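Asks: have a look; sequence and predicted model below, questions after that.
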Amino acid sequence: MLEARADGTVLAFDFGLKRIGVAVGNTFLRQAEPLNIIHAPTNDGKFAEVAALIGNWQPVLCVVGLPLHPDGESHEMTQRCRRFANQLQGRFKLPTILVDERYSSAVLNGKRGAHIDDDAAALILQQYFDENP
């Protein structure tokens, strides 16, 4: 994955097979906000929505949550998220960074409702900001 080289908007993604949570922030304020949930049923539909978000927000960086087992080992979704991150970087020519999301579920545990995916993306992005001053 490439490193960010510029200040500006950052989009974060919590990738899932059914939904992709999206959050936004910027390198100046370093505050993540839930933005959107992508519900498209096909990969082409998902990437069309991602393309629209990238066109609107003009990010300098994308952040993707990387799910791992508690012991740090990979599983099926780990590989799918890596692939999604590689596709973001390849299709949109944007630096894309993977962020360990093992504990975002624990933070959101107990929260139910329509906005959990974009809240998860916001947690992932905030973690990135907090760990990369």
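Replies: Looks like it arrived, so ask away.
Asks: okay, CA-based contacts and neighbour counts for the rest of this
Replies: OK.
Asks: spell out the secondary structure type for the closest residue to F129 other than its chain neighbours.
Replies: Spatially, and ignoring its direct neighbours in sequence, F129 is nearest to R30 (5.7 Å; Cα to Cα, 6 or more residues apart in numbering). Following DSSP: H, G, I helix; E, B strand; the rest coil, the label given to R30 is coil.
Asks: need the contact list for R30.
Replies: 126, 129-130 (Cα atoms under 8 Å, 6 or more residues apart in numbering).
Asks: now the regular element (helix or strand) spanning L98, how far from the centre of its chain.
Replies: According to DSSP states H and E, L98 maps onto strand 96-100. The chain centre lies 8 Å from the centre of strand 96-100; the measure is Cα atoms, centre = their mean, to the nearest Å.
Asks: alongside the first one, take a look at this:
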Amino acid sequence: MPDSMSHQMIMAFDFGTQKMGIAIGQAAIESSTPLALFPMKDGIPDWNQLLKIVKEWQPTLFLVGLPLNMDDSESELSARARKFARRLRHQTNITTWMVDERLTTREARDELESYQEQGRAKKIAADSIAASLLIQSWYRAPQGVQP
């Protein structure tokens, strides 16, 4: 991992219209931790609350899941996720990348079952685990597209 990446605090978002998964990761140790679900109102966050979370964690990079169809085409949800990512970047002036989120939800549900078996899933949802998986995939291959 390049040295410039090793000091990054990454915050990832699994965008949704009713709720959004959020995770935080520290690149130096390649960690990723799902946070509590964030409520959305028709795809719009309470920006004041979201910015409080950003201020608390002080990320240096944002990843926003880009929901693509299996044929690589974008959907209405893709456009809304891009709009959220652009506004997030504008509100915070923090570098923001869109990353392919296909298959993360399925993988997240499997991981959630593991959390439940360990009794650790009380406040963690599949969407937040999906956000955590976005961070893990970024560590393996840091690539994305601009919002």
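Replies: On my side now, so go ahead. From a predicted model like this one, the values you see are computed outputs, not experimental measurements.
Asks: from the contacts of R30 of structure 1, which would you call buried?
Replies: 126, 129 (16 or more other Cα atoms under 10 Å).
Asks: so which of the contacts of R30 of structure 1 hold up in structure 2?
Replies: Among the contacts of R30 of structure 1, the ones still in contact in structure 2 (both residues aligned by TM-score structural alignment, their matches' Cα atoms under 8 Å) are 126, 129.
Asks: what's the spacing between T92 of structure 2 and G25 of structure 2?
Replies: Plainly put, T92 of structure 2 is 18 Å away from G25 of structure 2 if you go by Cα to Cα, to the nearest Å.
Asks: between these two, who's got more neighbours?
Replies: G25 (25 against 12; other Cα atoms under 10 Å).
Asks: correct me if wrong, but that one is in a helix.
Replies: No: counting by three-state DSSP, one finds G25 of structure 2 to be strand, located in no helix.
Asks: over in structure 1, tell me which residue corresponds to it.
Replies: Using TM-score structural alignment, the partner of G25 of structure 2 in structure 1 is G25.
Asks: residue contacts, that match?
Replies: Contacts of G25 of structure 1 (Cα under 8 Å, 6+ apart): 9-11, 31-33, 125.
Asks: make it 6 Å
Replies: 9-10, 31-32 (Cα atoms under 6 Å, 6 or more residues apart in numbering).
Asks: pull the contacting residues for G65 of structure 1.
Replies: 14, 98-101, 124.
Asks: out of the residues you listed, which is most surrounded?
Replies: I124 (29 neighbours).
Asks: let's have the contacts of G25 of structure 1 in TSV, adding distance to D119 of structure 1 and neighbour count.
Replies: Shown next, in TSV, are those (distance: Cα to Cα, whole Å; neighbours: other Cα atoms under 10 Å):
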residue	distance to D119 of structure 1	neighbour count
T9	18	19
V10	15	24
Q31	13	16
A32	9	24
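Asks: kindly indicate which of the residues you listed lies nearest K46 of structure 1.
Replies: V10 (18.5 Å; Cα to Cα).
Asks: the helices in structure 2, which residues?
Replies: Applying DSSP state H to structure 2 gives helices spanning 3-6, 47-57, 76-92, 104-117, 126-140.
Asks: mind checking how far the aligned partner of L88 of structure 2 in structure 1 is from Q58 of structure 1?
Replies: Residue pairing (TM-score structural alignment): L88 of structure 2 is matched to L88 of structure 1. Using Cα to Cα, L88 of structure 1 is found at 13 Å from Q58 of structure 1.
Asks: of those two, who's got more company?
Replies: L88 (20 against 15).
Asks: for the more buried one, give me its contacts.
Replies: Contacts of L88 of structure 1 by Cα under 6 Å, 6+ apart: none found.
Asks: now stretch 34-53 of structure 2: buried residues?
Replies: Those would be 34-40, 43-45, 51, for stretch 34-53 of structure 2 by 16+ other Cα under 10 Å.
Asks: name the nearest of the residues you listed relative to L63 of structure 2.
Replies: Nearest to L63 of structure 2 among the buried residues of stretch 34-53 of structure 2, with distances taken as Cα to Cα, is P34, at 13.5 Å.
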